[in-house]
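[1] model the following, please.
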Amino acid sequence: MKNPLHHLTFKLILFHQHFLNPIKHGDFVMPNLDNCQQNFTWHNWNGNLTATPSNYCKPTDANDLPKIVLAAKNAGKKVRVLGGGFSWTPVVPTNDYMIDMTNFNRIISVDMEKNLVTVEAGMMVGDLSVELSEKYKLSLETETVIPYVTVGGAVALGCHGTGYNQGTYSDLVVGMEVILADGTWRTFTVESDGEEMMNALRVSLGALGIIFSVTLQCVPLFNLQVVDGRADMVDTINNIQKLVTSHDYVEVFWFPFNKQCWIKTWDKTPKPATESEIKWGWDELKTYLEISTFGKFLMDRLQNTPSLTPLIMQFFSFLMPENKLADNVIAESSLVFHYQTSYLQVWDMSYCINIPNNDFTNVQKAWNQVVNRVNALKDQGLYPQNMVLHTRYIQNSSAYLSPTVGNDHTCCIEILTFNGDGRPTSQYEDYFKQIEQDWIALGGKPHWGKAIYSIDNLKSMYGANMAKFLQIRQSLDPNQVFMNDFLYQVFQMQPSK
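    Below is the predicted model:
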């Protein structure tokens, strides 16, 4: 069934996101070929990161990219590439050259025999989904929830959606075109360069070069049966193995101080779509909180009267939608994957926990650690978590720097809290650090784009995989052109003289 409102709806959402509520990129003035904008201040979407690069470049001609790299290299400067600006970690900021790739935002080619799409790295993942669906009747088998991240950014950070038998977004990559530190263009594929090189490139943190385009493995367009509902939280976690392994895609949410959790399941179906637009709950909740007088009052109370947090969390949980299998809600996969299109500024930390041989014991421990800490802190009059605990379930990855590398399957578990301006208070950070240590003790690794406190431990977490990556990094960028302060800390490297 054709989705007539899908493309128009998505474009209106993008217009709202980038013009009515834009990422704070300032009033950008296009530079000349050899003159990127100076004295420009960049902020990420959440507002917790800022940078004033010596040159902020947003080229429209791909031939400018190697010129910028060589200009930086010759001046002894660094180059960092930004995507949608949705990361909490300082993976992008630099005081030198910052490149905005969002003008490179088109599909280059589609191989209908092999179901492959080659796309420029600055295209938004949501735009790619729409175009694949409407023009080519193709889909990706896994997607990020956020539609506004760039393809290059999603690949470089190992971003993911859900799907117990699906990998990360990066694992869809079978080829990549990169501008290297010497200004040369190089196309990498599994066939020509082997799995080791591709396993470094698939999650590179932008440390190997400028990703100009990627080739992704697609599948024929498919529909998903969507079921949203509430269930007893304790029963759900006690039986989480059965829930996750019984469905193609599963997400579980818990608003603190509720006996119930909210569950989303999606299953592939040959049945035709019944919906071209679905009210997903999150978007309605954000709109309600930002526009309605009572909603604004509730958000103010979360910050200024935290003792009301339990009541407000119960109300938020009540607002989440429910439907049953009998309701027959079916939609195209791209619409279902990108169910969340608007966001509150929150503090977010996510860790990837191994599920060995379908043993969910550590998942249950990680979940219960949050519940127990939330309840214990409540007894002390503290409410550092005032948004959801959220889990998604995916397959392992072979990419060296993927937080799911070496796992059988993975639970991606995250906690979110609201503080108005996206920045955490010391109370929030103390809580996040405690949870982080709990999850590290279970063998967890952090999402590269979300809050990380144990940065100095990352190299040891990745062990031999990090060593393999750094060997390839040295071969591709011996002069450290694509480094920044965060990466020096992660890799435990010293800047070259």
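[2] only C-alpha atoms from now on, for both contacts and neighbour counts.
    Noted.
[3] Ser460: helix or strand, and which one exactly?
    Following DSSP states H and E, the helix or strand that holds Ser460 is helix 458-476.
[4] any idea which helix or strand comes after that helix?
    Following helix 458-476 toward the C-terminus (DSSP H and E): helix 485-491.
[5] got a list of contacts for that following helix?
    Contacts with helix 485-491, where a contact means CA atoms under 8 Å, 6 or more residues apart in numbering, come from Pro90, Val91, Thr94, Ala207, Ile455, Asp456, Asn457, Leu458, Lys459, Leu470, Gln494, Pro495.
[6] may I see the buried residues of it?
    Asp485, Phe486, Leu487, Val490, Phe491 (16 or more other CA atoms under 10 Å).
[7] following up with a second sequence; could you model it the same way so I can compare the two?
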Amino acid sequence: MIKSGRVWRNWSGIVRAKPRSVLYPSHIDEVVEAVNQCRREGRKLRVIGSGHSFTALVASDDMLLSLDRMQGILQVNAETRTATVWAGTKLKALGELLHSEGLAQENLGDIDVQSIAGAISTGTHGTGLRFGNISTQVIGITIVTGTGEVRDCTEQSHPELFKALQISLGAMGIIVQVKLKLRPSYRLSYESSRVPLDTCLENLNSYAASHRNFEFYWFPYAEPCQLKVMNETEETPTPHRITSYLSDVILENVAFGALSSLCKWVPGISAPISRLCAATVPTIRKIEHSHRVYATKRLVRFNEMEYNLPVEAMEAVIREMRETMARERYSVHFPIECRFAKADDIWISPAYGRDSAYIAVHMYRGMPYEKYFADMERIFLRHGGRPHWGKLHTLTAQQLRIAYPKWDSFLEIREKMDPDGLFLSPYLKRIFAL
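    Modelled structure (predicted):
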């Protein structure tokens, strides 16, 4: 919780704001009143979630609003396998609440601290060619518009508005409730292994087709990469042992955090540290309920850029990235995260109209990332890249209009939903060219 006049920071600390006021509504009526107050006083209003976006989407020095007091399940329909939830509900809590009802989301990302509204507003995704991003699980949205109107929206009732709302960057209004399509609870077997990067690249299609969820991490300047695969199983969940805690928390966070700090002070050792990390990737298998196995703890803070690419471009892009890294010798030891997603029809979704690969590059917080990210971004753009909305990028409004075929349609709907520009942060005004 932050107070008026205090500095708000995102998770990595790269984005900061000093709001005039901060509100924590507990009911829709209070959200409506906040919107109407800003209209009367000519103020701006942005909603903050868990701060896991690296872009300045929500940063505002005027009014910030948190939905942390609007959490939980409102209604569950076991027959239709749907649930309506408060928009501020954190994904971790939502997974447990749904599980208690015998239900689960079909796919999730590797971080579960975000609110459901924040996750869908930025296009958060997991991995797996059979699954779209989290926004594709949404079948209903209740929103408070820029005129203070409360609107219930589905694809049947408002087809164009719904496609704009599924990923909206918080530019259409304040999402207060979300209705999700779900499935019965299920368990996953999770396996981590090491293979040479070339072997991974030669078998990408096979890995992606033969596993429910497949992703891999490759380490700069290292030969091995880490494969992560998940598949449904009826097996009993693996008992929680101290060895699992040591691997998941101590090795992946505490030890890696210490090595990262060392790289920050002595950048020249980044390459050998990367090779050390690659050599110590755990080879493990465990069984767990789905919502408990998707996410991993992220205690070591970093900055990130992630791009969506046509799925067929994955191998060529990675080989070009590897050649550039070998030539430029960036001081980076964080692995590159590579995932997959099914095509969708959401207007400003990076996966709009194409089965997709996602590639994310990271840099330890406090280490210079600008040249590394800029060089990688140029490679992504040469191959038709579209940026993840919660991750760093440098694209202008003109470039975004080319990348997203429904860009102008999205902006037209935004104008109707927020005619006074109540929800326009400085960042949004820049990327919308307003």
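[8] circling back to that earlier point, just the buried ones from the contacts of helix 485-491 of structure 1?
    For these, a burial check counting by 16+ other CA under 10 Å picks out Pro90, Val91, Thr94, Ala207, Leu458, Lys459, Leu470.
[9] what about the strands in the stretch 201-350 of structure 2?
    Secondary structure of the stretch 201-350 of structure 2 (DSSP state E, counting those that start in this stretch): strands at 213-218, 224-233, 284-289, 302-310, 336-341.
[10] counting by contacts, list what the helix holding Ser460 of structure 1 packs against.
    For helix 458-476 of structure 1, the packing partners by 3 or more CA pairs under 8 Å, 6 or more residues apart in numbering; DSSP states H and E come out as helix 190-201, helix 485-491.
[11] so what's the most centrally placed residue in structure 1 up against?
    By CA atoms, centre = their mean, structure 1 has its centre lying nearest to Cys159, at 4.4 Å. Residues in contact with Cys159 of structure 1, defined by CA under 8 Å, 6+ apart, are Thr144, Thr168, Tyr169, Ser170, His447.
[12] what of Asn46 of structure 1?
    Counting by CA under 8 Å, 6+ apart, Asn46 of structure 1 makes contact with Phe86, Ser87, Trp88, Gln345, Val346, Asp421, Gly422, Arg423.
[13] what does the fourth one align to in structure 2?
    With TM-score structural alignment as the criterion, the equivalent of Gln345 of structure 1 in structure 2 is Arg301.
[14] my guess is its match contacts Tyr364. True?
    Yes: assessed by CA atoms under 8 Å, Arg301 of structure 2 is found in contact with Tyr364 at 6.4 Å.
[15] who's more crowded, the two?
    Neighbour count, other CA atoms under 10 Å: between Arg301 of structure 2 and Tyr364, Tyr364 has more, with 21 against 17.
[16] grab the nearest non-local neighbour of that one.
    Phe302 (4.3 Å; CA to CA, 6 or more residues apart in numbering).
[17] so that neighbour makes contact with His362?
    Yes: counting by CA under 8 Å, Phe302 of structure 2 does reach His362; the two are 6.3 Å apart.
[18] which residues touch the counterpart of Asn354 of structure 1 in structure 2?
    Here Asn354 of structure 1 is matched to Pro310 in structure 2, going by TM-score structural alignment. Applying CA under 8 Å, 6+ apart, we find Pro310 of structure 2 in contact with Arg354, Asp355, Ser356, Ala357, His383, Gly384, Gly385.
[19] for Ser60 of structure 2, see how far away the last one is.
    As defined by CA to CA, to the nearest Å, Gly385 of structure 2 lies at a distance of 28 Å from Ser60 of structure 2.
[20] and what of the fourth one?
    Using CA to CA, one obtains 32 Å as the distance from Ala357 of structure 2 to Ser60 of structure 2.
[21] what residue of structure 2 matches up with Gly76 of structure 1?
    In structure 2, the residue paired with Gly76 of structure 1 according to TM-score structural alignment is Gly42.
[22] would you quantify the distance from that match to Ala34 of structure 2?
    12 Å.
[23] okay, those two: which has more neighbours?
    Taking neighbours as other CA under 10 Å, Gly42 of structure 2 and Ala34 compare with Ala34 leading, 19 against 11.
[24] let's have the helices and strands packed on helix 458-476 of structure 1 in TSV, adding distance to Leu319 of structure 1.
    Below are these laid out as TSV (distance: least, CA to CA, whole Å):
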stretch	distance to Leu319 of structure 1
helix 190-201	42
helix 485-491	39
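[25] nearest to Asn465 of structure 1, out of those?
    Ranking those by proximity to Asn465 of structure 1 (CA to CA) places helix 190-201 first, at 9.1 Å.
[26] which other helices and strands contact the following helix or strand past the closest one?
    Next along the chain after helix 190-201 of structure 1, taking DSSP H and E as the criterion, comes strand 210-217. Helices and strands touching strand 210-217 of structure 1, as assessed by 3+ CA pairs under 8 Å, 6+ apart, comprise strand 116-120, helix 151-156, strand 173-179.
[27] the last one vs structure 2, mean deviation?
    Following the fit onto structure 2, the mean deviation recorded for strand 173-179 of structure 1 is 0.5 Å by mean CA distance after the TM-score superposition for structure 1.
[28] and the closest residue to Ala222 of structure 2 other than its chain neighbours, how far from Ile269 of structure 2?
    Distance criterion CA to CA, 6+ apart; nearest residue to Ala222 of structure 2, sequence neighbours excluded, is Arg275 at 4.8 Å. Distance, Arg275 of structure 2 to Ile269 of structure 2, by CA to CA: 10 Å.
[29] kindly report the same for Tyr352 of structure 2.
    From Tyr352 of structure 2 to Ile269 of structure 2 the distance is 40 Å (CA to CA).
[30] of these two, which one has the most company?
    Tyr352 (21 against 16).
[31] quick one: map the more buried one onto structure 1.
    Under the alignment (TM-score structural alignment), Tyr352 of structure 2 pairs with Val405 of structure 1.
[32] ok, Ser21 of structure 2 next?
    Under the alignment (TM-score structural alignment), Ser21 of structure 2 pairs with Asn55 of structure 1.
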